[in-house]
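Engineer: below: sequence and its predicted model.
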Amino acid sequence: MIVITAPTGTIGRLLVDDLLDRGERLRLVVRDASRLAPEVRARTEVVVGSHGDATVIDRACEGAEAVFWLAPDDGSAPSTEVAYVDFTRPAATAFARHGVRRVVAVTALGRGTPQADHAGPVTSSLAMCDLIASSGVALRAVACPSFMHNLLNHVRALKEQGMFFMMTDPDLKAPTVATRDIAATAARLLLDDSWDGSGQVACLGPEDLSPNDMARIISEVLGTEIGYRQITGAAFKERMTGFGMTDGMAQGMVDMFEAKNKGLDNAEPRTAESTTATTFRQWCEEVLKPAVTA
């Protein structure tokens, strides 16, 4: 039995489909079961509730061999530590109580770098993995840079202004990854019962690109000129709090991007294993362009 948390998210839903296609027995932990496709509900066990709730995650882990763990984005949390570490504490207890053998968790790049010491959600995500590992379960942390998927938050600006805006230095080349490749890596690890101990598997995409590189590729895919503008940390924080994010979480996001601008995502060596398949151009053609032209 494999437990999947956040099964309706951008990674989780792809992971669920992949594992079901392989005939795996799945137990899904979901707040709202109506968000699952009827054919998915019919082929899985469903535990309704938050996987941060001790009772819910304890019930979900009973008899489980492996767990896919993803702490949800929670802009209402007072801090990134609460959103990642405190949210995961009941799960770490449940993993140990029920003898779960393996956990695959999504985390960030940066372990062992000085930039990761003050990088908001990155710092807390790495601490979350340390907490899971301390439970005695075997852990593989799928360590990721920024997601290509995050550009979907800029669809309106692309349509109306022909621009997208981030804190990232315009010429800083860094890896980005498609969520489909994160899901594929997680599936591979969940199905492989040969590993133990605690370790990390990086997902770096196939190339390092700067925001200016991205703007050029988006322009070519959309057939219209797209520009990039770097915004200040203060402006970014104001935007996030304007969307309802708490001050603590918004400041954590600012800290993360400042750390990325100092090379947080560039320290991980690129290897054949860490180089995932989906190019940024392919993602733009298959995901971003349909969203912009819809």
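Structural biologist: Everything's here; your move.
Engineer: contacts and neighbour counts: CA atoms only from here.
Structural biologist: Fine.
Engineer: helix, strand or coil for the residue most central in space within the chain?
Structural biologist: Of all residues in the chain, the one closest to the mean position by C-alpha atoms, centre = their mean is Val106, 5.7 Å from it. Taking DSSP: H, G, I helix; E, B strand; the rest coil as the rule, one finds Val106 in the strand state.
Engineer: measure it to Trp69 for me?
Structural biologist: 7 Å (C-alpha to C-alpha, to the nearest Å).
Engineer: ok, back up a step: who's in contact with the residue nearest to the centre of the chain?
Structural biologist: Contacts for Val106 were tallied using C-alpha atoms under 8 Å, 6 or more residues apart in numbering; they are 69-70, 141-144.
Engineer: separation between it and Ala6?
Structural biologist: Using C-alpha to C-alpha, Val106 is found at 11 Å from Ala6.
Engineer: same question, Ile182
Structural biologist: When C-alpha to C-alpha is the yardstick, Ile182 and Ala6 sit 14 Å from each other.
Engineer: quick one: which of these two has more around it?
Structural biologist: Relative neighbour count places Ile182 above the other of Ile182 and Ala6, with 25 against 21, counting by other C-alpha atoms under 10 Å.
Engineer: want to compare, so here's the second one:
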Amino acid sequence: MKIVITGSIGNISQPLAKQLIAADHAVTIISSNPVKAAAIEALGASAAIGALEDTAFLTTAFSGADAVYTMTPPSFNTNDFIAYAVNIGNSYAQAIGAAGVKRVVNLSSIGAHLASGNGPIAGIHQSEKILNKIPGIGLTHVRAPFFYYNFLNNVEMVRHMGIIGNNYPADTRIVLVHPAEIAATVAEALQQPVEGVTVKYIYSDDRTAADIAATLGSAIGKADLPWVNFDDEGTKKALLDNGMSEDMAGRFVEIGQALRNGILWSEFDQHLPTAGKIKLEDFAKEFAAIYNS
């Protein structure tokens, strides 16, 4: 098969590409950064350098493809994430239709069944709706929960403040996933034909914020590492101080609110999949390696 992957050589796309290449598929990886071309080619893939918003570029990149993996890259400085996600979704839809692609696997998110109240996931909800309208394709939305790797952003907080936390309390439920398990799920889906639109939920572990603090803390020799519940206002100010746009800072605060009230998990719980194999304790070793580096 000829398979096109978006997402450059990130935490999902790189292991995904390796799996597909090992299975003797011809893989093209799209990146907006020309510097990544050499690393892409070193994997054994072809590089296509351009912007996802450039529909003509995408159409050329998708031409002749048997399957395409789509995702919406994060954008922390956009002033309107919904418009950003819709723009990319429309570009994907037009290019997929023009190129005649018949199999699409789209990285989505738990909580994408909600149109609002779910932070930046509201943009992913809109992207799903756009892709759903493409006629004549087999489309799978892989709805992933909270990435383990998000906690790598807390390494400096743990190192310098001796705490970990966010704008939700220690007893908050957090469903987690490892990027490697997303990659494996996407790789399998790309190689399997489907008809119409399907949604696939995945996860690796289901814990609380307190569990996360205790497990990561134990891995770095800080078994009493506390989870601190920050208020919404302070959380937003910290995000703005770190360069995040007003729109995105507000949306990240809203994610915490959605975690507090549990609305993200409602549809996930109705379609509970089999848990993956990479547990919080496994990720804690990766966290410790970064912390101790």
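Structural biologist: Yep, it's here. Keep in mind that what you see is a predicted model, and the values were worked out from it rather than measured.
Engineer: follow-up on the earlier one: which of the contacts of Val106 of structure 1 are conserved in structure 2?
Structural biologist: Listed in the original numbering, those still in contact in structure 2 are 69-70, 141-144 (both residues aligned by TM-score structural alignment, their matches' C-alpha atoms under 8 Å).
Engineer: list just the nearest of those residues to Leu288 of structure 1.
Structural biologist: Set against Leu288 of structure 1, the nearest of those by C-alpha to C-alpha is Cys144 (19.8 Å).
Engineer: quick one: that closest one from Asn212 of structure 1, how far?
Structural biologist: For Cys144 of structure 1, the distance to Asn212 of structure 1 (C-alpha to C-alpha) stands at 21 Å.
Engineer: so which helix or strand takes in the equivalent of Trp227 of structure 2 over in structure 1?
Structural biologist: Under the alignment (TM-score structural alignment), Trp227 of structure 2 pairs with Tyr228 in structure 1. With elements delineated by DSSP states H and E, Tyr228 of structure 1 resides in strand 227-230, which encompasses its position.
Engineer: now Thr176 of structure 1
Structural biologist: Take DSSP H and E as the rule and Thr176 of structure 1 turns out to sit in strand 174-177.
Engineer: with structure 2 overlaid, how far apart is the helix or strand immediately after that strand in the chain on average?
Structural biologist: Using DSSP H and E, the next helix or strand after strand 174-177 of structure 1 towards the C-terminus is helix 179-191. After superposition onto structure 2, the mean distance of helix 179-191 of structure 1 to its aligned counterpart is 0.8 Å, using mean C-alpha distance after the TM-score superposition for structure 1.
Engineer: helix 179-191 of structure 1 aligns to what range in structure 2?
Structural biologist: Counting by TM-score structural alignment, helix 179-191 of structure 1 sits on residues 179-191 of structure 2.
Engineer: give the buried residues for the matching stretch.
Structural biologist: 179-183, 185-187, 189-191 (16 or more other C-alpha atoms under 10 Å).
Engineer: who are the contact partners of Val177 of structure 1?
Structural biologist: With contacts taken as C-alpha under 8 Å, 6+ apart, Val177 of structure 1 has the following neighbours: 144-148, 203-205, 276, 278.
Engineer: one more pass at 7 Å, please.
Structural biologist: With contacts defined as C-alpha atoms under 7 Å, 6 or more residues apart in numbering, Val177 of structure 1 is in contact with 145-148, 203-205.
Engineer: in what helix or strand does Ala64 of structure 1 lie?
Structural biologist: Per DSSP H and E: Ala64 of structure 1 is located in neither a helix nor a strand.
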